[in-house]
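In: sequence below, structure please.
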Amino acid sequence: MGAPHQNRTGPVGVALVGTGVISGAYLENLTRFPDINVVALTDLLPEVAAAKAEEFGIDLSGAPELAFEHPDVEIIINLTIPAAHLEVSSRALAAGKHVWTEKPLAMNSVDASTLVDAAAAAGLRLGCAPDTVLGAGIQTARRVIERGDIGVPQTGLTLFQTPGPESWHPAPEFLFQPGAGPLFDMGPYYLTTLVEVFGPAAGVLALSRKARATRVIGSGPKAGTEFEVGVPTHVGLQTDFVEGGASQSIFSFESPRVRAGFVEVTGTEATLSIPDPNNFDGELRICRTGEDEWKSIPLVGPSDGRGMGVLDMARSIRAGAPHRATGERARHVTELMEAAIRSADKKAYVPLTSTAPRSELLPDGWDPVAATL
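Out: Model (predicted):
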């Protein structure tokens, strides 16, 4: 894959665009990965970027233009709100930078395809969260499935049910607008896991509802503020997959009882309980046909947290090899979520047109804190 920066050596320079809540989780890891050099932090509010830069010991901060124009920046990490993902990622690609973006890749599959096509035309990398599928939890689960421990995978079941984030998030409004809601905010973790297990989705049948027209912020400086809800806050979907198998999923901000992180895959010989796909580790358990008890399976591999996808991209750039959390996979998951909303509106099955291969498993011994470049 040809691209600018392809002849460089040493740690890969990155810059963040957007220094909100999630940026801290990225920076905790990126600043300790030897193969990553965090060059700059940027935000539409430069003072916010400056505060975050001081917290993590980053020398440069400022407005987003700094990230797009700095010659040492090879990867732009787009941590803006979903509605800005297309614009920011497009600007980064136009500036000759590789892009890693938080999920979703874009607000819809058309915009997602625009980004995928632009990156391909420029010979640049496009990657997208979630990178939790690179953690030991899901990597070990995939190894268990792929070596045949559960037989042939048949069905999947996922649950994400909470009261909603407005009680704890200081600025939750964007999480209830197009590009978010329980499906677009949390769906990528669960649906990406299912795509990694079953392969590309063929189509979806869904139902949805919005129980309340408004919500009230429960914490922070805007506590007590009422805001409008612009998306369904409960979505149930059934997905079938090109290679066989089917899954049922619920994504809800309507449940007083929290039931999250639930992923089970049942095969012809056993059921596998997979760790929370919003995390990088957890408990992996198997219950075989004819047995009553779950048995734990030790996890193998790193669980260093958010930023592993950026690191995999950085090392892949230097090696001239494909990275794992691709824009193509994110586009496929975006289309799946978009199709679920259309299905719920039409009360009909909606087929998908895109596809995406499973990512290659991380090699044994892959170590995020090793200096390899």
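In: contacts, neighbours, all on C-alpha from now
Out: Fine.
In: please, which helix or strand holds the residue most central in space within the chain?
Out: Most central in the chain under CA atoms, centre = their mean is residue 130, positioned 1.9 Å from the mean C-alpha point. Using DSSP states H and E, residue 130 is not contained in any helix or strand.
In: against residue 257, how distant is it?
Out: Computed as CA to CA, to the nearest Å, the residue 130 to residue 257 distance reads 25 Å.
In: same deal with residue 354?
Out: Taken as CA to CA, the span from residue 354 to residue 257 is 35 Å.
In: likewise for residue 351?
Out: Residue 351 is 33 Å from residue 257, by CA to CA.
In: so these two - more neighbours on which side?
Out: Neighbour totals were compared for residue 351 and residue 257, and residue 351 leads with 18 against 9 (other CA atoms under 10 Å).
In: leaving out the residues flanking it, which one is nearest to that one?
Out: residue 203 (3.9 Å; CA to CA, 6 or more residues apart in numbering).
In: for comparison, sequence B:
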Amino acid sequence: MGKVKTGIIGCGMISEIYIKNISSTFQNLEVIAVADIDLDRAKMRAAEFNIPKAYTPEELLADNDIEMVINLTIPTAHAPICLQALEAGKHVFVEKPLAVTREDGLKVLETAKSKGLYVGSAPDTFLGGGLQTCRKLIDDGWIGEPIGATAFMMGSGPESFHPNPDFFYVEGGGPMFDMGPYYLTALINLIGPITRVTGSARATYPERTIMAGPRAGETVPVEIPTHIAGVFEFANGAVGSIITSFDVWGSQLPRIEIYGTTGTLIVPDPNTFGGPIFVKRQGESEWSSVPFTHSFTENSRGIGAADMATAIRTGEANRASGELAYHVLDVMHAFLDAAETGKHIEISSGCERPAALPMNQASQFMR
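Out: Next up is the predicted model:
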């Protein structure tokens, strides 16, 4: 079918694993150019991976050889870069979240639809071996009908390791928008779309101190909630609860658990591609460890872009789709809306539950 020629905009920390995986594993993609607002950084990344072209973002978007743009910029730049790429006639795969606002997210989807182009978005961890194994267990009836779920992302904030954590503490950041996409995308993949939410939120500290890199000791003002607790309902009737926090110094809560009519499934960290996975079924006294049914259990970031490349060539739907990402964006905003208004928020968006990957999925990402 031929490789989809790709350009990457944003040469920061996350770009390394994308380029590494595309060059070594996802052979239906070819990175032919990288770009950054800091051209020297783009040149360094291009030299590191023998990529032929290092551009400014504008130059990359003007390159007619590029079919797909992978947008790895900061959240506030996600929608503007996606829209520019779509206007230039290029398919787009963007890091999470799809956009900062619902309005911008819808604009991205509408522009892509009007031009007949694909949009995809991280997180794509739900396509890894760990979460696809969990999907198979649920689809095969191992825990019966899902009736409930819990999800907990508890940490003390990215300023402990990130040299420039400012964007985590402005609109589009915080634990819900930074880490919530992993948890909500995993849950929607496992159970289905979400129809109603409520929640409470707070910002515990007015500023954060950077602990890593050349800016260590500087403080960053906090402009968004940093501890969000929510309750939500799935279209199938299951009820979930979630906490995302940058205000917690330690926790032993599980990442995700799914409760069914005949058993419970312990789901691995949705920010990873592997395990471990445990199940306890009705009548059993002990938990059982479950081996992987699917591959891609190591850090396989870029698998969503590779799946989209296959969809571009075959005309099928991509799994880490713009519609899924917009539904997640809508739900995340709804938690904050509920906290502000003290009400339940009905979710107006929806999405198809992504198709499960076949057990031999590796073949579809090879040329």
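In: helix, strand, or coil at the residue nearest to residue 351 of structure 1?
Out: Secondary structure for residue 203 of structure 1, judged by DSSP: H, G, I helix; E, B strand; the rest coil, is strand.
In: just give me the neighbour total for the counterpart of it in structure 2.
Out: Under the alignment (TM-score structural alignment), residue 203 of structure 1 pairs with residue 196 in structure 2. For residue 196 of structure 2, the count of nearby residues is 19 (other CA under 10 Å).
In: just checking, residue 196 of structure 2 touches residue 237?
Out: No - with contacts counted by CA atoms under 8 Å, residue 196 of structure 2 stays clear of residue 237, the gap being 10.4 Å.
In: onto which residues of structure 1 does stretch 342-359 of structure 2 map?
Out: The aligned range for stretch 342-359 of structure 2 is 347-364, by TM-score structural alignment.
In: contacting residues around the matching stretch?
Out: 134, 139, 195-197, 199-207, 301, 324-325, 328-329, 331-332, 335-336, 339-340, 342-343 (CA atoms under 8 Å, 6 or more residues apart in numbering).
In: okay, how far is it across it, tip to tip?
Out: The straight-line separation of the ends of stretch 347-364 of structure 1 (CA to CA) is 45 Å.
In: what do you get for stretch 339-358 of structure 2?
Out: End-to-end distance of stretch 339-358 of structure 2 (CA to CA): 40 Å.
In: ok, now stretch 122-131 of structure 2?
Out: End-to-end distance for stretch 122-131 of structure 2: 15 Å, by CA to CA.
In: okay, buried residues for it please.
Out: For stretch 122-131 of structure 2, the neighbour count (16 or more other CA atoms under 10 Å) marks 122, 123, 124, 125, 126, 127, 128, 129, 130, 131 as buried.
In: do stretch 332-343 of structure 1 as well
Out: 332, 333, 334, 335, 336, 337, 338, 339, 340, 341, 342, 343.
In: kindly report the same for stretch 150-158 of structure 2.
Out: Buried-residue list, stretch 150-158 of structure 2, by 16+ other CA under 10 Å: 150, 151, 152, 153, 154, 155, 157, 158.
In: and what of stretch 72-84 of structure 2?
Out: Applying 16+ other CA under 10 Å to stretch 72-84 of structure 2 flags 72, 73, 74, 75, 76, 78, 79, 81, 82, 83, 84 as buried.
In: need the counterpart of residue 18 of structure 1 in structure 2.
Out: So, by TM-score structural alignment, residue 18 of structure 1 is matched to residue 10.
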